[in-house]
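Novice: generate a structure from the sequence data that follows.
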Amino acid sequence: MDLKPVIALSSLQAGMASALALVFATFWFFARERRRTLAEANTRLEARVATRTQALEIANRDLTREVTERLEAEARLKRVQADLVQAGKLSALGEMSAGISHELNQPLMAIRSFAENAQAFLERDNAAKAAENLGRISELARRMGRIIKNLRAFARQESETITNVELTAVVEAALEMTLGKVARAGVTLDWTPGEPVWVRGGEVRLQQVVMNLLSNAVDAMSDSPDKRIEIRISAGQAGVTPTRLTVADTGPGIAEPDKIFDPFYTTKEVGASEGMGLGLSISYGLIQSFGGRIRGANRAQEGHPPKGAIFTIELIPARLTAGLTLAQEADE
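Specialist: Below is the predicted model of the structure:
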């Protein structure tokens, strides 16, 4: 028999088997290399993840510590600001002490005089005149009570709660406490109370701002021949326009309006009316805490006669709910 075809077929089969073995070996080699490469890559990735996780943990601890420090710093800042506001109020009361003493001493002397007159009229059986004198004593006592009430409210540490405040009453209370200083300086006051105007704010803190503006205006006009303070209120509309309170004087004006609210900036000379330059800075912070703003300018810039300064306070008008009285709304 001729074995060549069988040998050729066997050789072909052996070659194909060898080729298949080679292919399988190649696939196995590449598969093993791929697994090794993937294992190395996975190891490197795990190492990178561990490094990144450690870095993130360190960054998270640093961030947590920084947040804690900032919260503590913010709390300290609020305490310092509150103490500064209280110090500003007590400083204002100290500055106005002479005027307040006069405002209380004057009605006391009048009460004594009216009481003596009433006693004399009663001895003469003139009950009508005695009753008239007693009525005057009652009115003077009410006036003194209002002054003392305003002083006690102004001196206390007010909470930071923002409520509805009647702005006209705030101006009246501030004027009642600064009237002595205004009168002694020979300043004419141009102010006519109008309808109640309700805004968002704090009653005592708003009084502090108004008193500071009035005191600064009186000090600024010390050398002016014409001394006059004009106070105006322009009611706004809730959600549309702000309510504006303006205090204008006839002094020399503001030399540097851009710096007027900077801490420790003052134009007052050391002497009878010393100033540390904190009053307007405190006022700026208080008005901002109500969501409002305050600005100072020379009257010529605001379209007024070209002399003196004008300060404008813009406050958020109160949204009064139907069915509630103003007093109830203010309490809420």
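Novice: rest of the way, CA atoms for contacts and neighbours
Specialist: Will do.
Novice: for residue 297, give me its contacts.
Specialist: Residues near residue 297 by C-alpha atoms under 8 Å, 6 or more residues apart in numbering: 253, 254, 257, 309, 310, 311.
Novice: show me what counts as buried in the one helix or strand residue 175 maps to.
Specialist: Taking DSSP states H and E as the definition, residue 175 sits inside helix 167-184. For helix 167-184, a neighbour-count test (16 or more other C-alpha atoms under 10 Å) marks 167-182 as buried.
Novice: second input sequence below; structure requested for side-by-side comparison:
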Amino acid sequence: MRRAAPWLLGLLALVLLDRAADRLATGFALGELETASRAAAVLRLAVLRSEMEKQRSLPVILAQDPDLHRALETLAPERLRALDRKLQRLAEGTRTSVIYALDQSGLTVAASNWQEPTSFVGSDYAFRPYFRDAVANGAAEHFALGSVSNRPGLYISRRLDGAAGPVGVIVIKAEFAEVEEAWARLPEPVLTIDGRGIVTVTSVPEWHFRATLPLTPPARQAIRDSLQFGDTPLTDLMLDREQAPDGRWLARVRGAGAPLGGPFLPVTEVVPGIDWQLTLLAPVRPALEPVRVAARLGALSFGAVAIALLAWATRRRRRARQERAREQVLRLELEARVTARTAELRAANEGLRAEAEERQRAEAAVHRMRDELGQANRLAILGQITASVAHEINQPLAAIRTFADNAALFAERGDIASARKGLGTIASLTERIGAITGELRGFARKATSGEAPVGLRTAIDGALLLLGHRLRQQGIAVEVAVTGNPPVRAERVRLEQVLVNLVGNAIEALQDRADGRIRLEAAETGGRIRLTVSDNGPGLAETVRAALFMPFTTTKSAGLGLGLVISREILAGFGGTLEAPPTGLGACFVLELEKAG
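Specialist: Here you go, the predicted model:
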């Protein structure tokens, strides 16, 4: 008995744990279901209110219509037939079931359905509450089953007053078939009930005009006598209440035309502006059963694991003395393994550290090689333009010699003004030589890694200065369409290297043209400067353009195919781009750089 007691206690604990898990899971699932159902009920209520408010505005507007007033005041046949057609167009335009006008006695004199077999024209509705209440109070609303159309709807009426008093009542009938169809496409049944508990609008067609509250025989007979719901039997549709384990009230549907059963979680919202309540019946089983099963399985699993652990702990205590020595041996073996594994991990860590350092050195070498490649490209370009720069310098030097000789002659003659003028010209020519050589020195030296605002027009002028002789030698016209000197985020030497590359390529492409032309055009878009370098040369073939920015792709017989690759990497380092879009004539390269703040 003593050995069985722990097992009996464990079984009792499992039962208690199962009940607690079931209760907690039920409360959680029903809480989540109520929150979701409340939101769903509010949405369905919004659909119903939208339809009702749309229809409520029509009588107010029609009550101001002069044609309607004149027709009811005179009851002239031609005015009433014109009113028929007007109401027909209005009903079709607003998707209203029917709009009709009653005279002072409650007789229908004009209706939007005047041409239909179920026309209301000639029908007497003086017995309807919406006529009596509208005459007495100015406006009324009444839900009923149509005596002619045999379709339910909400009748909204408004009295029309003339100079001598009331002249009639305008009535619109709002039907909710579209609302009910929209509700029916959703899984939860929805119904609205009036103050007496009669179902008015519902997603379940069999529930129309069922009584959800007990009706006494006199009350039931009074409703039938009023013809509000025609000859419908007003059978019961009761929502029987039952209490869930967490204390919430659930409902089961009972009565004629109640095929859904239950249980359901009822969520009720008041319909504003009318004595109705909207109730959404959320099915409980689909939401509750999976949660309950999962919780109970989890609780039982936890309890079983806990009991197993307790049994295991008990068994360990009984075997503790016999296992103590073996545990000591195992501990020593484990420490030895840990020591060996630690040594292996330390060696692996050292290897990884060495590999990381080697990778860092390799990356540094790659960066150095990239910088050296850019410098080599710059020096190669420099070699190409050396003759041009030498020619640029020779012309000012020859002019300096001539002006110096002339200044000496003027000085001997005592013409100091002419000598001074010649010396001034020599000084300006010297400044020009200094600008050319300074640009050449700046282009030749290795670029720094620092970035700063660089004037785009300044960089363009520097590149054109270096290539000026080649441009004039080939008779190439250069057009620079740059407004001002917009600053860009770059490094001047590298930017000039890119521009010299692109303009130099254009010069080579135009060497066989007598009307060569190069255009540099800048524009600002979205905080970036876009510079287009285009020429009217032979352009680029599609096969060449596809691989234009791949290393060693070139159309020159003596080229390496690295200039454009290096230019794109230089611009990428500034956060810019270089592309060669297709054009109809010549070649076109587009640079984009960030505008400097």
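Novice: re earlier: ok, so of the buried residues of helix 167-184 of structure 1, who is nearest residue 99 of structure 1?
Specialist: residue 180 (4.1 Å; C-alpha to C-alpha).
Novice: could you report the neighbour count for the equivalent of residue 162 of structure 1 over in structure 2?
Specialist: For residue 162 of structure 1, the aligned position in structure 2 is residue 451, judged by TM-score structural alignment. The local packing of residue 451 of structure 2 (other C-alpha atoms under 10 Å) involves 13 other residues.
Novice: I'd guessed residue 451 of structure 2 sits against residue 489; true?
Specialist: Yes - the pair residue 451 of structure 2 / residue 489 is scored as a contact, 6.5 Å apart, by C-alpha atoms under 8 Å.
Novice: what sits in contact with each of the two?
Specialist: residue 574.
Novice: can you confirm residue 522 of structure 2 is in a strand?
Specialist: Yes - per DSSP: H, G, I helix; E, B strand; the rest coil, residue 522 of structure 2 lies within a strand segment.
Novice: which residue in structure 1 lines up with it?
Specialist: Aligned partner of residue 522 of structure 2 by TM-score structural alignment: residue 233.
Novice: quickly find the element holding the nearest residue to its match once chain neighbours are set aside.
Specialist: Distances taken as C-alpha to C-alpha, 6 or more residues apart in numbering put residue 245 closest to residue 233 of structure 1, at 4.6 Å, once the chain neighbours are dropped. Assigned by DSSP H and E, residue 245 of structure 1 belongs to strand 243-248.
Novice: which neighbouring elements make contact with that strand?
Specialist: helix 203-220, strand 228-234, strand 309-315 (3 or more C-alpha pairs under 8 Å, 6 or more residues apart in numbering; DSSP states H and E).
Novice: make TSV out of those and add distance to residue 79 of structure 1 and mean neighbour count.
Specialist: TSV is the format used below for these (distance: least, C-alpha to C-alpha, whole Å; neighbours: other C-alpha atoms under 10 Å):
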stretch	distance to residue 79 of structure 1	mean neighbour count
helix 203-220	16	22
strand 228-234	32	18
strand 309-315	24	22
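Novice: adding distance to residue 37 of structure 1, write the ones you listed out as CSV.
Specialist: As requested, these are exported to CSV (distance: least, C-alpha to C-alpha, whole Å):
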stretch, distance to residue 37 of structure 1
helix 203-220, 72
strand 228-234, 79
strand 309-315, 70
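Novice: so for residue 327 of structure 1, which of these sits nearest?
Specialist: Nearest of those (C-alpha to C-alpha): helix 203-220, 13.3 Å.
Novice: immediately after the helix or strand residue 39 of structure 1 falls within, which helix or strand?
Specialist: Taking DSSP H and E as the criterion, the element that holds residue 39 of structure 1 is helix 4-95. Remark: after helix 4-95 of structure 1, the chain's next helix or strand is helix 97-123, criterion DSSP H and E.
Novice: and that next one against structure 2, how far off on average?
Specialist: Mean deviation of helix 97-123 of structure 1 from its aligned counterpart in structure 2 after superposition (mean C-alpha distance after the TM-score superposition for structure 1): 1.9 Å.
Novice: what's the local residue count around residue 20 of structure 2?
Specialist: 15.
Novice: and the residue nearest to residue 233 of structure 1, what's its match in structure 2?
Specialist: By TM-score structural alignment, residue 245 of structure 1 lines up with residue 531.
Novice: which ones are touching its match?
Specialist: 520, 521, 522, 523, 590, 591, 592.
Novice: where does residue 515 of structure 2 land in three-state SS?
Specialist: Per three-state DSSP, residue 515 of structure 2 ends up coil.
Novice: neighbours around it, how many?
Specialist: 13.
Novice: that one reaches residue 476, doesn't it?
Specialist: Yes - between residue 515 of structure 2 and residue 476 there is a contact under C-alpha under 8 Å: 6.8 Å.
Novice: contacting residues for the corresponding residue of structure 2 for residue 202 of structure 1?
Specialist: Aligned counterpart of residue 202 of structure 1 in structure 2: residue 491 (TM-score structural alignment). Contact analysis of residue 491 of structure 2 by C-alpha under 8 Å, 6+ apart lists 447, 448, 449, 450, 451, 452, 453, 454, 574.
Novice: from residue 32 of structure 2, how far off is residue 491 of structure 2?
Specialist: Using C-alpha to C-alpha, to the nearest Å, we find residue 491 of structure 2 at a distance of 62 Å from residue 32 of structure 2.
Novice: got it, and residue 271 of structure 2?
Specialist: For residue 271 of structure 2 relative to residue 32 of structure 2 (C-alpha to C-alpha), the value is 24 Å.
Novice: more neighbours: which of those two?
Specialist: Comparing residue 271 of structure 2 with residue 32 by other C-alpha under 10 Å, the one with more neighbours is residue 271, at 18 against 14.
Novice: any idea how far residue 331 of structure 1 lies from residue 164 of structure 1?
Specialist: For residue 331 of structure 1, the distance to residue 164 of structure 1 - C-alpha to C-alpha - is 8 Å.
Novice: higher neighbour count, those two?
Specialist: With neighbours defined as other C-alpha under 10 Å, residue 331 of structure 1 and residue 164 compare such that residue 164 has more, 24 against 9.
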